[in-house]
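>>> got a structure for you, letters missing:
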């Protein structure tokens, strides 16, 4: 695929919104403010802030909504997508980032990853022991399989 991949660093500039969509899908959306800084003549100088719309889908989106807040420093990686439409007969274009990875920017502090709790309504759980069928010898005796330690 020839998708345009982009990585942005910045701060979340508003609330993260999570929308649940039919079919069990979800999308989290937030605005990202990216302000370049340069060290010039012995001091840090801020450049012009650029604003980007970021969307994160499904599991990533739910995790983003549960983990990030306004003002958090983040790193976002994903596809740059152009949205084309017409308004008053004039073509319009906007860009958004469809995220494949989002996380706190650790140059500003530390964070702790908390894995999600597995669903309890699942048929197969990691704690479930595998089903083992005993073998029957030629003499008709049942051999119990060795159990793993």
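Ah, there it is. The model shown is predicted, which means the values in this text are computed figures rather than measured ones. Numbering: from 1, shown residues only.

>>> From here on, just use CA atoms for contacts and neighbour counts.
Will do.

>>> Strands along the protein, start to end?
For the chain, the strands defined by DSSP state E cover 5-12, 17-21, 25-34, 37-40, 43-46, 50-57, 73-87, 90-104, 135-136, 142-143.

>>> so which of these gets nearest residue 115?
strand 90-104 (13.8 Å; Cα to Cα).

>>> Centre of the chain to the closest one, how far?
14 Å (Cα atoms, centre = their mean, to the nearest Å).

>>> who does it touch, helix- and strand-wise?
strand 50-57, helix 58-67, strand 73-87 (3 or more Cα pairs under 8 Å, 6 or more residues apart in numbering; DSSP states H and E).

>>> Turn those into TSV, including distance to residue 42.
Shown next, in TSV, are those (distance: least, Cα to Cα, whole Å):
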stretch	distance to residue 42
strand 50-57	25
helix 58-67	36
strand 73-87	25
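
>>> this is the other structure I want to compare:
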């Protein structure tokens, strides 16, 4: 696998578009990535060129993307870079897409509250908060000897 993996840091430029396809959920949005540089003449940070990427997501990532992102949100996107060239009406157009593997809010520019998404194929009754260790058989011959957690008394 010789795929080009990238990590892009930018802002959501368009509202995510969510679709239910035969192969599962899919979502896409545009990501604006603007370079910043230190302008010595003005003694201040300045914006450079802005690149736009179309970010594609599938399955659970698509569902979570549509529910979590809005225009202007600062995000980090990791995924496979795909550069395409199309010829339409005699003109050649080049676009850069990212097939996303992971997306997250940029916590350097704000806060975010994480909520675990419920998986549609799991029922609540099949989940346990903790394993029930008391009902599992333990081979005491292989288990390490318990250590006394109390401090030694000082006389």
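Now that the structure is in, tell me what you want to look at. What you see is a predicted model; the values in this text were computed from it and never measured.

>>> Overlay the chains and give the TM-score.
Put the two chains on top of each other and the TM-score (TM-score structural alignment, normalised by the length of the first structure) is 0.76; 131 aligned residues with a Cα RMSD of 2.6 Å.

>>> related to what we said a few turns ago, which of the strands of the first structure sits closest to residue 119 of the first structure?
Closest approach to residue 119 of the first structure among these is made by strand 25-34 (16.2 Å; Cα to Cα).

>>> Now the closest one: buried residues?
Applying a neighbour-count criterion of 16 or more other Cα atoms under 10 Å, one finds 26, 27, 28, 29, 30, 31, 32, 33, 34 buried in strand 25-34 of the first structure.

>>> Closest to the centroid, which residue in the second structure?
The centre of the second structure sits closest to residue 103, judged by Cα atoms, centre = their mean, with a distance of 2.2 Å.

>>> Nearest residue to that residue in space, please, no chain neighbours.
residue 77 (4.6 Å; Cα to Cα, 6 or more residues apart in numbering).

>>> so what's the one you found up against?
Contact analysis of residue 77 of the second structure by Cα atoms under 8 Å, 6 or more residues apart in numbering lists 6, 7, 8, 9, 100, 101, 102, 103, 104.

>>> how near is it to residue 3 of the second structure?
16 Å (Cα to Cα, to the nearest Å).

>>> hey, which of the strands of the first structure is tucked in deepest?
Of the strands of the first structure, the one with the most neighbours on average (mean count of other Cα atoms under 10 Å) is strand 25-34, at a mean of 20.

>>> And for that strand, what's in contact with it?
Strand 25-34 of the first structure is contacted by residues 8-21, 49-59, 61-62, 64-65 when judged by Cα under 8 Å, 6+ apart.

>>> 6 Å instead?
Applying Cα atoms under 6 Å, 6 or more residues apart in numbering, the contact partners of strand 25-34 of the first structure are 10-13, 16-20, 49-58, 61.

>>> and what of stretch 84-104 of the second structure?
Contacts of stretch 84-104 of the second structure (Cα under 6 Å, 6+ apart): 53-57, 75-83.

>>> which one of those sits closest to residue 123 of the second structure?
residue 57 (25.1 Å).

>>> before we move on, the earlier item: okay if I get the strands of the first structure as JSON lines plus distance to residue 114 of the first structure?
Output for those, formatted as JSON lines (distance: least, Cα to Cα, whole Å):
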{"stretch": "strand 5-12", "distance to residue 114 of the first structure": "21"}
{"stretch": "strand 17-21", "distance to residue 114 of the first structure": "19"}
{"stretch": "strand 25-34", "distance to residue 114 of the first structure": "19"}
{"stretch": "strand 37-40", "distance to residue 114 of the first structure": "32"}
{"stretch": "strand 43-46", "distance to residue 114 of the first structure": "34"}
{"stretch": "strand 50-57", "distance to residue 114 of the first structure": "19"}
{"stretch": "strand 73-87", "distance to residue 114 of the first structure": "17"}
{"stretch": "strand 90-104", "distance to residue 114 of the first structure": "13"}
{"stretch": "strand 135-136", "distance to residue 114 of the first structure": "42"}
{"stretch": "strand 142-143", "distance to residue 114 of the first structure": "43"}
